[in-house]
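[1] Sharing a model prediction with you, sequence too.
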Amino acid sequence: MQNIVDFIKKTFNTTEFISLHEPRFIGNEKKYLNESIDSTFVSSVGKFVDEFEKKIAEFTGAKYAVATTNGTSALHISLLLAGVERDDEVITQPLTFIATCNAISYTGATSVFVDVDLDTMGLSPKSLKEFLSENCEIVDERCKNKISGKTIKACVPMHTFGHPCRIDEIKEICDAWHIALVEDAAESLGSYYKERHTGTFGLLGAISFNGNKIITSGGGGCIITNDETLAKKAKHITTTAKIPHRWEYSHDMIGYNYRLPNINAALLVAQLEQLEVFLQNKRVLADEYREFFKNQHVEFATEPDDSRSNYWLNAIILKDRGQRDEFLEISNNNGVMTRPIWTLMNRLEMFKESLCGDLTNATYLEDRVVNIPSSVRV
């Protein structure tokens, strides 16, 4: 285990503490921040918000983008726009960051967990199909869960650590079962499946720009979609559902104060200018890790077939929980930040009563996966 720590220190060319994933501000960030400040438009209206939405849509290939305060709010609004209501159910994966399930809970719906694939660490189409076939039926063009009697309104796969899941197969299954597909693309900006950007397969996709993501505004998120009506509604309800008027305050529905401030968007516009450089830099790091771990008898998580991953967070898969814990102890004691993959959502107190399919793969990965330093090296 110590030789892995030594290699990471050598790779990052430092004897100092090595973080898991640091932001890099090497472009026009300060210039654009000053422009935002000088304009006095620092809240949710300003040129940088508009520019960012235009540029992120162009980058992902989506027709529309709506900037939000964070990825969780983007996913929350996406679920509402997909028609998820109180007492509905939403299928997702147990191996995910808690924001996925929190957003589902904000709608009043309940999470249902199905297994992941070992190679993608994302929701398994095979497990999804088996769960639906065994437990559900279509009634009046709705997917009814025969166990709970509730409607399964949506499915939220997550592209884990930036590695795309088999999203085309998942979409085909969802379409057949009248389930809305909403992609949690929080971690996968710059990742492609069959040459198509993640987040653009579903009805809507949610992306995060948290401080540990490839590009960041400290927080921030966005909704991407190809549906003009949904995009307009997303912008409306994230802006407190205020009816446009020069001076009157009138609102026509329950809305949310979820719009990204212009001062944060200024950071993101500058960060987008560096995104291709960041992605290439991270791919070089992943290549170095892959070559090293070939000789260590340790599995390194690589992009799945038909995919191009952003390699947001690099991960290794150790032989068991004991070896995992040993490595976490040694690395963190030696100034190299590492962390285990998330505790499965169905083990958490808030979601322990949720329905689950067979979770063999998710349990296997929970015991073995560790993230290792993945920052852009400049």
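    Nice, thanks for sending it over.

[2] contacts and neighbour counts: CA atoms only from here.
    Will do.

[3] tell me, how many neighbours does S19 end up with?
    15 (other Cα atoms under 10 Å).

[4] ok, now S309?
    If we define neighbours as other Cα under 10 Å, then S309 has 24 of them.

[5] Over to E276?
    Neighbours around E276, by other Cα under 10 Å: 12.

[6] and the longest helix along the chain, what other elements does it pack with?
    Ranked by residue count, the top helix of the chain under DSSP state H comes out as helix 275-294. Judged by 3 or more Cα pairs under 8 Å, 6 or more residues apart in numbering; DSSP states H and E, the packing partners of helix 275-294 are strand 299-300.

[7] also this one, for the comparison:
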Amino acid sequence: MNKVIPLSVPNLSLDILKNIKETIETGWVSTGGRFIKEFEEKTAKYVGVEKAVSCQSGTAGLHLALRVLGIGSGDEVVVPTVTFIAAVNPVRYVGAEPVFMDCDDTLNMDMDKLEEFLENECYYIDGKLMNKKTNKVIKAVIVVHVFGNPANIEKLMEIKEKYNLRVIEDATEAIGSYYLEGKYAERYCGTIGDIGVYSFNANKIITTGGGGMVVSNDKELLDKVAFLSVQAKTDPLYFIHDEVGYNYRMTNIQAAFGVDQIDRLEGFIETKIRNYKLYKEAIENIEGLTLLSFRSDTRANHWFYSVIVDKEKYGMDRDELLRKLNDNHIQTRPLWGLIHKQKPYMENQAYKIEKAYYYEKNLINVPCSSNLADEDVEIVVERLRIYKNRVVR
């Protein structure tokens, strides 16, 4: 049987065992314990903010972000259609509605179209941005740094100031990515908008099995995030709750993984960049395939690698290639189904979605784990060459 090459799996070290052993010996395996604070402090230091608040998942972090920014029933939030649905569902959790935006060639939100939409389809009055079509207030933008490739945050922040918007950075795929040039040079994804969220799901570049982290330069926002994440206990001793809160805290046993994983993050990124370059050099010589680039004015974490399939030049379409690779134990996947086409959101406004359809039809993600060996890359590339020559084995 052929070797199985997974798409994206955790890169774990047995060094973590001493942390796990401590959680068991002390009994601190749930939502209290020293590793939670240590992981929060390490994350804050790594991305260059004063404070970080851990939570149950990236999705929980986005939900909390919307809550503390005052987004609620009757409001609208601009979101990308090219993303995982977890970036959009929290908008509904708070009673608001999404407005969908197209992507550019980085797969991130098209900021030119966003600007065009706000200028032509909205009006600004008394400090509020109103959607002409729905007559609802647009309060925020959720920008996703897709596959770890930083979005055009400089333009988005200009738009934010012009229209009095709040910006939530969904950096769930982008911990470790930062800008090299411009106004936000040396700033990490997630630390520039009003609030940022990271994910530590098992397929992310570092993992705690589950879990997420919320960061901001506004300490009051983070204090409110922490408050809501523990069931909004106004008086923990006497169980007084003045608001509706959530059971959204990270566990100590998860954080015990995190304090080890974040120390290894830079090494993981180094490996991902090296493997990306191996793919890039090889795929450039296969007609009909293109490996999407990461922005040159950033240091992207290179979380996922994206290959575009040109059916006419390659000889088969994306879906056929997808099936053949998976049949040969090379785990690949298509781009997410566009969110504005999903059943819960088909009635929501979507503005000039064009480029997203091209990428939805022609993109595959190839294996990219941070423990992917050179020989694994060679196996994937060789299979891509075989299919190009239509000698299917």
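    Cool, got the structure. For clarity, every value in this text was computed on a predicted model and none was experimentally measured.

[8] Superpose the two chains and report the TM-score.
    TM-score of the superposed chains, computed with TM-score structural alignment, normalised by the length of the first structure, equals 0.93; 363 aligned residues with a Cα RMSD of 1.4 Å.

[9] picking up where we left off before, where does the longest helix of the first structure end up in the second structure?
    Alignment of helix 275-294 of the first structure against the second structure: residues 265-284, by TM-score structural alignment.

[10] Need the contact partners of that stretch.
    Where contact means Cα atoms under 8 Å, 6 or more residues apart in numbering, the residues beyond stretch 265-284 of the second structure that reach it are 176, 205-206, 289-291, 301-303, 305, 368-372, 374, 377, 381.

[11] Show me the residues you listed that map onto helices.
    Among these, the residues falling in helices (DSSP H) are 374, 377, 381.

[12] residue contacts, the first one?
    Residues counted as contacts of D374 of the second structure (Cα under 8 Å, 6+ apart) are 275, 278.

[13] what's the distance between it and V47 of the second structure?
    In this structure, D374 of the second structure and V47 of the second structure are 30 Å apart, going by Cα to Cα, to the nearest Å.

[14] hang on, the earlier thing: could you pull out the buried residues of the match of helix 275-294 of the first structure?
    Residues of stretch 265-284 of the second structure classed as buried: 265, 268-269, 271-273, 275-276, 279-280, 282-283 (neighbour count, 16 or more other Cα atoms under 10 Å).

[15] and what of stretch 286-298 of the second structure?
    Across stretch 286-298 of the second structure, burial judged by 16+ other Cα under 10 Å covers 286, 288-291, 294, 298.

[16] Equivalent analysis for stretch 139-146 of the second structure, please.
    Under the neighbour-count criterion of 16+ other Cα under 10 Å, stretch 139-146 of the second structure has 139-146 buried.

[17] equivalent range in the first structure for that stretch?
    Residues 153-160 of the first structure are where stretch 139-146 of the second structure lands when matched by TM-score structural alignment.

[18] Next: stretch 352-360 of the second structure.
    So stretch 352-360 of the second structure sits over residues 358-366 in the first structure, by TM-score structural alignment.

[19] buried sites along the matching stretch?
    The neighbour-count check on stretch 358-366 of the first structure (16+ other Cα under 10 Å) flags 359, 361-363, 365-366 as buried.

[20] swap in stretch 52-63 of the first structure?
    By 16+ other Cα under 10 Å, the buried positions in stretch 52-63 of the first structure come out as 52-57, 60-63.

[21] Stretch 236-247 of the second structure now?
    By 16+ other Cα under 10 Å, the buried positions in stretch 236-247 of the second structure come out as G245.

[22] got a list of what the residue nearest in space to the middle of the first structure touches?
    By Cα atoms, centre = their mean, the first structure has its centre lying nearest to A186, at 2.1 Å. By Cα under 8 Å, 6+ apart, the contact set of A186 of the first structure is 71, 158-159, 206-209, 221.

[23] Identify the residue of the second structure aligned to it.
    Using TM-score structural alignment, A186 of the first structure sits opposite T172 in the second structure.

[24] SS state for its match?
    Look at T172 of the second structure: counting by DSSP: H, G, I helix; E, B strand; the rest coil, its state is coil.

[25] tell me the SS of the aligned residue in the first structure for M213 of the second structure?
    Correspondence of M213 of the second structure to the first structure, assessed by TM-score structural alignment: C222. Following three-state DSSP, C222 of the first structure is assigned to strand.
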